[in-house]
Structure formats: structure tokens, C-alpha cells
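**Student:** return a 3D structure for these sequence lines:
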Amino acid sequence: MALTLHYHPLSSFCWKALIGLYENDTPFTARLVNLGEPASRAAFLEVWALGKFPVLTDAARGQTVPETSVILDYLDLHYPGSVQFTPADRDAAWQTRLWDRFFDLYVQQPMQKIVSDRIRPTNADRDPLGVAQARAQLQTAYDVLETELSGRTWMSGQTFGLADCAALPGLFYADKVEPWGKDRPLVSAYFERLKTRLSVQRVLAEAEPFFHLFPAG
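**Tutor:** Okay, here's the model as predicted:
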């Protein structure tokens, strides 16, 4: 099999790539990376020295592709399927990329700030101000989404795409650390629509055995 995804099933950014692969039933080999295990870590660093997953390798084309948005662009270009992640229309494309970046930068990153603070070894190592800022940023992001989702089925309109692949992972974990609550019905409805996708259901089912590793508040 030409494609190999180096990943961990609990990683939110890995979910984004997996959703894209599963949406189009793209054949690939899943290679689980355990950064806490020296041999697994060393093998992964040989693939991508920065040590950030997911990374897609393509043996047929001799390519190593990091970064989730780039991975989905690569799949669009070289392994296209029924779901086109970024529209060919350039006006629609920049809007799709805008919301892809929105979820990565304004939902995933503050969520990860909160989670990473939970696993710091001592209270002295924690960053309460940074966590408070991350929580505030998430609340602002939820407000933006509640406005923007009016009249939309998916983030690019009526067609599932790149931004929706980015949305599910961030929203899934963000709601656990900083819930959006009952006052944002459009965000809640969008999240429920995302969970009806077979690709999403598969990703969540594969991650479930690892959920106990998620740090509780």
C-alpha cells in the first residue's frame, strides 16, 4: 500500500487527517506512533525530524507530507475521491481555508493549551493566566461560529470539506475542557451533524480505547 499515516488515535490533529482518508475510503496503512516508547519515537523521527504527527508518507511518489491541511491538499491532488476537500473555485477555496485555519488556530490551539496545562507535573509549573486566556479565546470562537453557522449545513455551505475535517476534532475536545453550553444551538447542531458522518464515527470508535488517557480536569 503506497500511503502510510504515522499517527496516534487520541491526537486531535490526527483525527483531521483520518477523517479525510475515511471520507474517500482512501487505502492506507495506519502506523501508530508512541512518542513515550524510545524505539517508536526514534523510528518516527527518522520519518519527520520535527516529531509532530500526523505525517503521511507516499512510497509510490517518494513523498513525506506533514501538516494536516497539507495532507488533505495532497490527497485532493494525487488521491482524489468523491469528497473534494478544497473547492476548485478560488473564491470558495479561500473561504474554506479560512475556516480550516480558524479551527486549527482558534479552537484546537487554545484547547491544547488547557489540556497541556493539566499534565504539568506541579502546580508551580502551571499557567493560570494562559489557561484563562485560552478559555476566553474558545468562548469568542464559539460566538463567531454561532453567527457564521446560520444558514449553513457545513462550513463551506452545503458541501462537506476541509474545514469540516478540522472542525470535529477541535470541537470534540474543546467542549470537554470549555463547554459551549446551551446558548449556542447552531454550534451544537453542527457538532451533531459532524458526528453523523461515517468517517467521524469510525475515528471516534478507534479512539475510544484510548480516551482514559485524556487528562481529566
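**Student:** contacts and neighbour counts: CA atoms only from here.
**Tutor:** Will do.
**Student:** got a list of what Phe102 touches?
**Tutor:** Listed by CA atoms under 8 Å, 6 or more residues apart in numbering, Phe102 has no contact partners.
**Student:** you'd agree Asp104 is in a helix?
**Tutor:** Yes: note on Asp104: a helix contains this position according to DSSP: H, G, I helix; E, B strand; the rest coil.
**Student:** how close does it get to Ala205?
**Tutor:** Counting by CA to CA, to the nearest Å, the separation of Asp104 from Ala205 is 22 Å.
**Student:** equivalent analysis for Ile119, please.
**Tutor:** Taken as CA to CA, the span from Ile119 to Ala205 is 24 Å.
**Student:** would you confirm that Phe53 contacts Cys14?
**Tutor:** Yes: Phe53 is within contact range of Cys14, at 6.8 Å (criterion: CA atoms under 8 Å).
**Student:** distance between the longest helix along the chain and the chain's centre?
**Tutor:** Assignment by DSSP state H gives helix 128-148 as the longest helix of the chain. Distance, stretch centre to chain centre, for helix 128-148: 17 Å (CA atoms, centre = their mean, to the nearest Å).
**Student:** mind checking how far stretch 196-207 is from the chain centre?
**Tutor:** For stretch 196-207 - counting by CA atoms, centre = their mean - the centre lies 13 Å from the chain centre.
**Student:** tell me which residues in that stretch are buried?
**Tutor:** 199-200, 203-204, 207 (16 or more other CA atoms under 10 Å).
**Student:** over to stretch 161-179?
**Tutor:** The neighbour-count check on stretch 161-179 (16+ other CA under 10 Å) flags 161-174, 177-178 as buried.
**Student:** and stretch 51-66, by the same measure?
**Tutor:** Buried residues in stretch 51-66 (16+ other CA under 10 Å): 51, 53-57, 65-66.
**Student:** one more sequence to fold, the one below, so I can look at both together:
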Amino acid sequence: MSLVLYGHPFSSYTWKAMIALHAAQIAFDFRIVDPDHPENGEVVQTTGPLGKFPVLVDGKTRIFEATSIVEHIALHHAPDAGLLPFDASEAARVRMMDRVFDNYVMAPMQAVVDEYLRAPENPDMARVAEQRGRLDRTYGWLEAWLGSYELPESVTLIECAAAPSLFYADWVHPIADGMSRLKRWRAHLLALPPVAKCVDAARPYRAFFPLGAPDRD
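**Tutor:** Below you'll find the model as predicted:
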């Protein structure tokens, strides 16, 4: 039985799971979650506590939360794909960076998007500025971190987390020109074949981006 992934092509966390599947060259069925496919939404709603995608169905097992899906893929389907290091200490370091991208890039980016969804004509700009400030601080930290990060030969959990979060964060709050390492790395991530597949699959939905999708990427 093939794996089944429930999510949406424009969803950053769906990308995170899909990048891992593409990188490991694992065949899977994709089931879009939208108003036209209520049966797919029902699977998601009955899986996690808040009914959020992505959800991976592997036989009788359902996994929610994108990081857990990537770990499940690495453990049960692609142990040699390089998604997680075999060394426990190195794996802990990779997991730490995964949390950096989820909590300090994805979260403030999503908070800005949510504010524009809440009040498209009158977003609370104080809230928006606070989240942009958090992104600036994280961008600065990542710029320094990249000075010692050796690009891996394969896609790891770090790249799975970094690519979608930086893709959308730069739309919400552009990375400053002075952060050359971070800008180059973002471009490198988007050029990786497993990531490029997600970028292309999401193109038809760009008009729905609440802040307006920039004419790039």
C-alpha cells in the first residue's frame, strides 16, 4: 500500500512533508484538502486534536505534524536518504534547527499572514511590526549560523523545514540585502529539485496570498 499525504499545495507545512518524500524518492498519493474534497478534510479533522494538515497515512497508521511525518519517513521508509543523521548527537542538532525554523521563522511569518486574514483592510500594524521584528532578529541569527553550516550532500530535516519557512517569510518580510549568506541559501534551497516541485505545484494558488504574492520566485 502506498503512502497517502493529505494537505494543500500552497501550505508551507505540507511542503515540509512533501520535500522529504520527494527527496527520498518515495511514491505517494496526494489528497488535496479543500472545500471541493470534503472526504479528505474529514480524514484530517479526525486525526489530530485541531484537525490540521498535513497528515500522512501509512497503512493503518496516521501521522500528523510535519516534523513527525519527516521522522516517520526517515525511520520507516528511507533510513539511508539522509533526512536525519545516524549519530544521535548530530540528529539532536538537526532537530534543534528544525525547531528554529518552525518557531522563529514560520511562526512569526504565519502571525503576519493571520493578521491580514483577520482584517484585510485594517490589520493591526503594531502586531505586524512586532512579528517583523522577530523575523529580523531570526534572520540575523541565521546569517551568522550559516557561516559555519556545511551544505549537506542530501536534503535533511533542516532543509525540509527551512525551504518553506524562508520562502514565505521573505514574501512577508524580505531578507535584507546585507544578509548575503541567507539570501544565497534561500535561493539554493528553492533550486533543489524536491523543493522546486513544491514551488511549481503551488503557483496556481499565489493569488490567494493575503499580502499579495511578489512577482518573483
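**Student:** how near is Ala216 of structure 1 to Ser199 of structure 1?
**Tutor:** 26 Å.
**Student:** can you check Ile71 of structure 1 too?
**Tutor:** Taking CA to CA as the measure, Ile71 of structure 1 falls 16 Å from Ser199 of structure 1.
**Student:** repeat that for Phe172 of structure 1.
**Tutor:** 14 Å.
**Student:** equivalent analysis for Pro66 of structure 1, please.
**Tutor:** Between Pro66 of structure 1 and Ser199 of structure 1 the computed distance is 21 Å (CA to CA).
**Student:** what span of structure 1 is stretch 104-116 of structure 2 aligned with?
**Tutor:** The aligned range for stretch 104-116 of structure 2 in structure 1 is 106-118, by TM-score structural alignment.
**Student:** neighbours of Phe211 of structure 1, how many?
**Tutor:** 12 (other CA atoms under 10 Å).
**Student:** so what does it match up with in structure 2?
**Tutor:** So, by TM-score structural alignment, Phe211 of structure 1 is matched to Arg206.
**Student:** in a helix, its match, correct?
**Tutor:** Yes: assessed with three-state DSSP, Arg206 of structure 2 lies in a helix.
**Student:** list residues touching both of Phe53 and Cys14 of structure 1?
**Tutor:** 7-8.
**Student:** in three-state terms, label Arg93 of structure 2 for me.
**Tutor:** Classified using three-state DSSP, Arg93 of structure 2 is helix.
**Student:** looking for the alignment partner of it in structure 1.
**Tutor:** Using TM-score structural alignment, Arg93 of structure 2 pairs with Gln95 in structure 1.
**Student:** what does Glu159 of structure 2 give?
**Tutor:** Match for Glu159 of structure 2 (TM-score structural alignment): Asp164.
**Student:** and that match, what element?
**Tutor:** Using DSSP states H and E, Asp164 of structure 1 maps to helix 162-177.
**Student:** which residues are contacting that helix?
**Tutor:** Against helix 162-177 of structure 1 from outside (CA under 8 Å, 6+ apart): 12-13, 15-17, 19-20, 69, 72, 85-86, 96-97, 99-101, 103-104, 107-108, 111, 114-115, 138, 154-156, 191, 194-195, 200, 217.
**Student:** kindly report the same for stretch 34-48 of structure 2.
**Tutor:** With CA under 8 Å, 6+ apart, stretch 34-48 of structure 2 has contacts from 6, 8, 31-33, 51-55, 62-64.
**Student:** for stretch 177-195 of structure 2, same thing?
**Tutor:** Under CA under 8 Å, 6+ apart, the answer for stretch 177-195 of structure 2 is 15, 18-20, 22-23, 139-140, 142-143, 146-147, 159, 162-163, 166-167, 175, 196, 199.
**Student:** which stretch of structure 1 lines up against that stretch?
**Tutor:** Going by TM-score structural alignment: stretch 177-195 of structure 2 matches residues 182-200.
**Student:** the strand or helix carrying Val200 of structure 1 vs structure 2, average offset?
**Tutor:** Taking DSSP H and E as the definition, Val200 of structure 1 sits inside helix 198-207. Compared with structure 2 after fitting, helix 198-207 of structure 1 deviates on average by 0.6 Å (mean CA distance after the TM-score superposition for structure 1).
**Student:** by how many degrees do that helix and helix 162-177 diverge?
**Tutor:** Counting by axes from the mean of the first three to the mean of the last three CA atoms, to 10 degrees, helix 198-207 of structure 1 lies at 40 degrees to helix 162-177.
**Student:** which of the buried residues of stretch 161-179 of structure 1 lies closest to Arg126 of structure 1?
**Tutor:** Val177 (15.8 Å; CA to CA).
**Student:** how close does that closest one get to Phe211 of structure 1?
**Tutor:** In terms of CA to CA, Val177 of structure 1 sits 14 Å off from Phe211 of structure 1.
**Student:** for Pro179 of structure 1, same thing?
**Tutor:** With CA to CA as the criterion, Pro179 of structure 1 and Phe211 of structure 1 are 18 Å apart.
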